[in-house]
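1. could you look at this predicted model? Sequence included:
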Amino acid sequence: MIFKKIIAAFLVLLSVSAFAQENLIVNTHNRKQVSLNGTWHYIIDPYETGFYDYRYKEKGEKDPEAYWNNPEPHGKTDRKEHGYSDDYTIQVPGDWNSQDDVFKYYEGTVWYQRTFDKPKLDKNERVFLYFGAVNYEAHVYLNGKKLGMHKGGFTPFNFEISQEMLEDEGNFLVVKVDNKRYADEVPTLNTDWWNYGGITRDVKLVITPQNFIQQYAIHLEQSQDIEKSIKRKKFNISGYFKLNGPNTSSEEKITIEIPEIGLKEKVESNASEGSFNFDAKKLELWSPENPKLYEVKFTLGENILTDKIGFRKIEVAGKEVLLNGKKIFMRGISIHEEIAPEARRAKNSADADKLLGWARDLNVNMVRLAHYPHNEYMTRAADSLGILVWSEIPVYWTIDFKNEGVLKKAKKQLDEMIIRDQNRASVIIWSVGNETPVSEARTRFMKSLVMHAKEKDNTRLISAALEVGYNRGKNYIDDPLGEYTDIVSVNEYLGWYGDLPHAKVKSKWETAYNKPLFFSETGAGAKGGFHADKETRWSEEFQEWYFEETLKMMENMPENFMGLSPWILVDFRSPKRNNPKFQEGWNRKGLIDNQGNKKKAFFVLKKYYDEKEKEDQE
């Protein structure tokens, strides 16, 4: 028995080590780079013929019929049973489902291929191949050599290719992309959103000096009394940095500057990393009303890396959430990373502007980015616009909570989300999951994620979207996970999944925890343009009635109620939604329909948010 346990533990470690990659480089937006976006070739490979031989064993690296090797024949007698052709091309970034009908429902392997020339480099410069995200499993090959693999459809990864590039001819880049669903993955088999496959975010070559700043965080020191700091106009800033390079030493120093306030500090490293803590005067704090961003410069040798960073403090005090020492009410909305009028995954800054523009039309001060980390364009735009962000990993519904390997995968995605966006002032909540059914195994699993997030980042709140049982007259929230999260967040659908909207008015809410209460979801479906009386389901009038009754219920919420993010901004595609008249493969809970038209309920919620904003300003 002991031997079996040792073997099982070894297999878990082995499975996790298979996901090893170069340590993640942050802030690629402001580094020297070459885009590899654009037209790629593809091969659809549902039987994974290019990966496995006919005995279903992974092909050898030099196997000429492995799809990562160049299939160009050397003579007329050469037998080649695969090839990349200009007749089969696909755009990167982008999901494959929306680019050709043959892909619409496809789940499986697609091989992506393109060539690129080695960029012109200065002496001692290094090159990394960076992917913003690939859904879900990616195996990456360059010139026939495997660089590595990555699992997780919504977080970035990179590999160093400095020594792998060819000097005088095109470099042959191949990515095996597989979006099949599995019970032991994150997310798991069952989700209520479209499983968009492909290289869905930017691909680029990131060019760095020999020694460079790979990661960093800079923020207000959380232990300071923020009200005293504001009064004295003197703040404490802290953070860390991590260096990458063969020649880093304990004598390495970096300079941190915020030119606008005259701050310039030199910080020593301990070999490849370091931390800092210093005072800053005349600092304007970031908030939705004043989304102040400062140019911050990090200098290592002759290399300067810049970023736009806001400084703020988010915390819980009893039953309230405080931003820079002031109580806030979060006027939120949930968003999927999808451009509904084009039925595709959002992929660039224009898409982020469109989604957040619709959210601003609603007069929100907060968005819940569901149910996975969204593109970095979203969080950077939110920084500039002054929109608070809830960012989440796809621990969704029926994850295998007893599986240690699944927990390690979830923690890895959590790490990659935090590392990428830890310098975005807009992100105030890390969420570790959505609607996970209560059990001892689940609570241990989720508690582990909460504690892991707190260990990685103490500058944000940690939460998860919980479910609630509906009882006539009283809804008592006592999910054991609420003991560990900073705020108690629940998804509430009384009036849609149980009774009718009029039941909301008499509904009473209580929690077992002396913590802020947040409605992470609430909503009802409506087919845009379908009108009837308010009791007719799927009509805009029913959805309007639902929100009217929901907002009446808000008037009698307990004093710890501090906001909501209704479900959802825009209709989104889901293969679970199969009413042939009203859904047609779309989740219709959007306040905006899939053609971009605002439904009647949109204006009900906007009026409420306008009124809440006035109250907060008084």
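-> Looks like it came in fine.
2. only C-alpha atoms for contact and neighbour calcs from this point on.
-> Will do.
3. ok, which stretches of this protein are helices?
-> In the chain, the helices defined using DSSP state H lie at 2-17, 226-232, 349-361, 376-385, 404-421, 440-456, 540-554, 600-617.
4. structure two is appended below for comparative analysis:
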Amino acid sequence: NESSVPTQKTDWWPWGGIVGDVYIVETPKQFIQNAYLQLNPDNFSEALFKLKMNHPSSGHNIKLEIPELKFTAKYQTNSFGIIEENIKINPQLWSPESPKLYEVIISSNAETISDVIGFRSIQTQGQKIFLNNHEIRFKGIAMHSEPIGIPGPAFSTEHFKQLLATAKDLNVNFIRAAHYPYTRHLAKVADQMGLMLWEEVPVYWNIDWDNPETLKIAKNQISRLVQRDQNRSSVVVWSVANETPLSSSRMKFLQSLLSEIEINDSSRLTTAALLSGSEEQFRSLALVLALQGAKSNWVEPQEKAIFSAILDQANIKIEDELSFSLSIDDPLGESIDLISYNEYFGWYYVTFFTDQMMISEGTLRRLMFEVMPTIKITSSFDKPIHISEFGAGAKYGNRTNKIWSEEYQAKLYQHQLEMLSNNSQIQGISPWVLKDFRA
């Protein structure tokens, strides 16, 4: 309903039923509820080990082993049933080029659990992103959790192996897993294949920002996602929202989710896929298009006259030079590490202007392609920008060179990449979308 997360209004199909693993697990009365082991970003020969028992009680004997590193240590829980220790190790670091993983074994007097974990750091400095202290760009793709060639949701290891192998064929190093938590197998496969991951919760479009129950649901979702995947080296970004309209209630809501992440895991980047651009900014884009149209030799006289009238009304001369710059100024940018922005120059934005300017869609699309290389995207924050969505739709086999054709789609991506490469603050992309999905 309208108070749920997500609401009933989404642009994807919310597959029903049980889509993840189901286990019946037998445990001792006192068992290990969760354990965390991740690299110290300031000291690569050190890692933070945290463990929590299901009940607060002291004196539980815990042994931590990393056999390949010949590491063994013994600890006891404090009165809260918790261990927090810095351990000395010297691991080979996980990266897309070398996705090294280590077996980690944790045992108590009553049980033994194990996992396979990679060690890496992810940080930002100014407008740059650093993996293991080396500058990196997120060369990515966005996707939905739907398998290739099979109806329904993706949920198994094999499903995600096929999806991520298809992504790797595009030479990506990064996946935006939109717009909701996938099953645990995605991050495990990404660990093995060396793909960095953005994971998010479905705080999507406009939700019931003032409802405490809605906030409780969203906090539960982000907390469970973080606790489940906190040891996955592939996960480098937690996202709390997608395309949410500005309001004070929305700001308070999303700040609460960011605080929830900070409580559980501060070792990764935080973000939200933002919208930006005021009416005034897009009016200036309309003027840039009008000037380009008035100067172009191929524009029909009737449409050229419309462009000239628009310029006259704005006191702009044909010999003037105009450019368009969009500044991302969403106040949430103060609180997140990565300024992520969904933009659709050459696709949705063109239809905004068609009726307003009384110009054919075909003319405006061609003009948009001509001006896109000059468009500047910046932000009000000294942080890296990630273009979290861009692209165009196409029907397979439609080879007409018009909208919805494969040719138009390819041209749009070419012009987008030319535009984005001219913007130095942009440090990552995840175009929309890897494959068709049910909406």
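-> It's in. All values derive from a computational prediction rather than experimental measurement.
5. roughly how far apart are the residue sitting furthest away from the middle of structure 2 and Asn54 of structure 2?
-> Most distant from the centre of structure 2: Pro301, at 44.5 Å, with distances by C-alpha atoms, centre = their mean. For Pro301 of structure 2, the distance to Asn54 of structure 2 equals 75 Å [C-alpha to C-alpha, to the nearest Å].
6. same question for Ala218 of structure 2.
-> 23 Å.
7. end-to-end on stretch 239-257 of structure 1?
-> By C-alpha to C-alpha, the extent of stretch 239-257 of structure 1 from end to end equals 13 Å.
8. try stretch 276-290 of structure 1
-> Using C-alpha to C-alpha, first and last residues of stretch 276-290 of structure 1 are 26 Å apart.
9. who's more crowded, Ala218 and Asn54 of structure 2?
-> When Ala218 of structure 2 and Asn54 are compared for neighbours, Ala218 comes out ahead with 24 against 14, by other C-alpha atoms under 10 Å.
10. enumerate every residue touching the more buried one.
-> 5, 201, 203, 257 (C-alpha atoms under 8 Å, 6 or more residues apart in numbering).
11. looking at it, the last one is touching Arg224, isn't it?
-> No: at 12.0 Å, Leu257 of structure 2 does not count as touching Arg224 under the criterion of C-alpha atoms under 8 Å.
12. between the two, which has more neighbouring residues?
-> Leu257 (23 against 14).
13. the more buried one maps to what in structure 1?
-> Counting by TM-score structural alignment, Leu257 of structure 2 corresponds to Leu449 in structure 1.
14. over to Gln8 of structure 2?
-> Under the alignment (TM-score structural alignment), Gln8 of structure 2 pairs with Leu189 of structure 1.
15. gap between that match and Thr550 of structure 1?
-> Leu189 of structure 1 is 32 Å from Thr550 of structure 1, by C-alpha to C-alpha.
16. those two: who's more crowded?
-> Set Leu189 of structure 1 next to Thr550 and count neighbours by other C-alpha under 10 Å: Thr550 wins out with 24 against 15.
17. just give the closest residue to the more buried one, not the sequence neighbours.
-> Lys504 (6.2 Å; C-alpha to C-alpha, 6 or more residues apart in numbering).
18. touching, the one you found and Tyr493? I think so.
-> No: counting by C-alpha under 8 Å, Lys504 of structure 1 sits too far from Tyr493 to count as a contact (9.5 Å).
19. burial of the residue nearest to Thr550 of structure 1, as a residue count?
-> 23.
20. aligned partner of Leu269 of structure 2 in structure 1?
-> Aligned partner of Leu269 of structure 2 by TM-score structural alignment: Leu461.
21. what is the burial count for the residue mapped onto Pro151 of structure 2 from structure 1?
-> Mapped onto structure 1 by TM-score structural alignment, Pro151 of structure 2 lines up with Ala343. Other residues within reach of Ala343 of structure 1, judged by other C-alpha under 10 Å, total 17.
22. with the one 3 residues further on instead?
-> Neighbours of Ala346 of structure 1 under the rule other C-alpha under 10 Å: 25.
23. chain neighbours aside, what residue packs nearest to it?
-> Glu338 (4.8 Å).
24. thought the one you found was touching Arg345?
-> Yes: contact criterion C-alpha under 8 Å: Glu338 of structure 1 and Arg345 qualify, at 4.4 Å.
25. what's Pro41 of structure 2 in contact with, if anything?
-> Contacts of Pro41 of structure 2 by C-alpha under 8 Å, 6+ apart are 120-122, 132, 267.
26. pick out the most distant pair among these.
-> Asn132 and Ser267 (12.2 Å; C-alpha to C-alpha).
27. tell me, what's touching those two both at once?
-> Joint contacts of Asn132 of structure 2 and Ser267 (C-alpha under 8 Å, 6+ apart) are 41, 121-122.
28. how far away is the match of Leu269 of structure 2 from Lys313 of structure 1?
-> Taken as C-alpha to C-alpha, the span from Leu461 of structure 1 to Lys313 of structure 1 is 10 Å.
29. next one: Trp567 of structure 1
-> Applying C-alpha to C-alpha to Trp567 of structure 1 and Lys313 of structure 1 gives a distance of 27 Å.
30. then Val267 of structure 1?
-> Taken as C-alpha to C-alpha, the span from Val267 of structure 1 to Lys313 of structure 1 is 23 Å.
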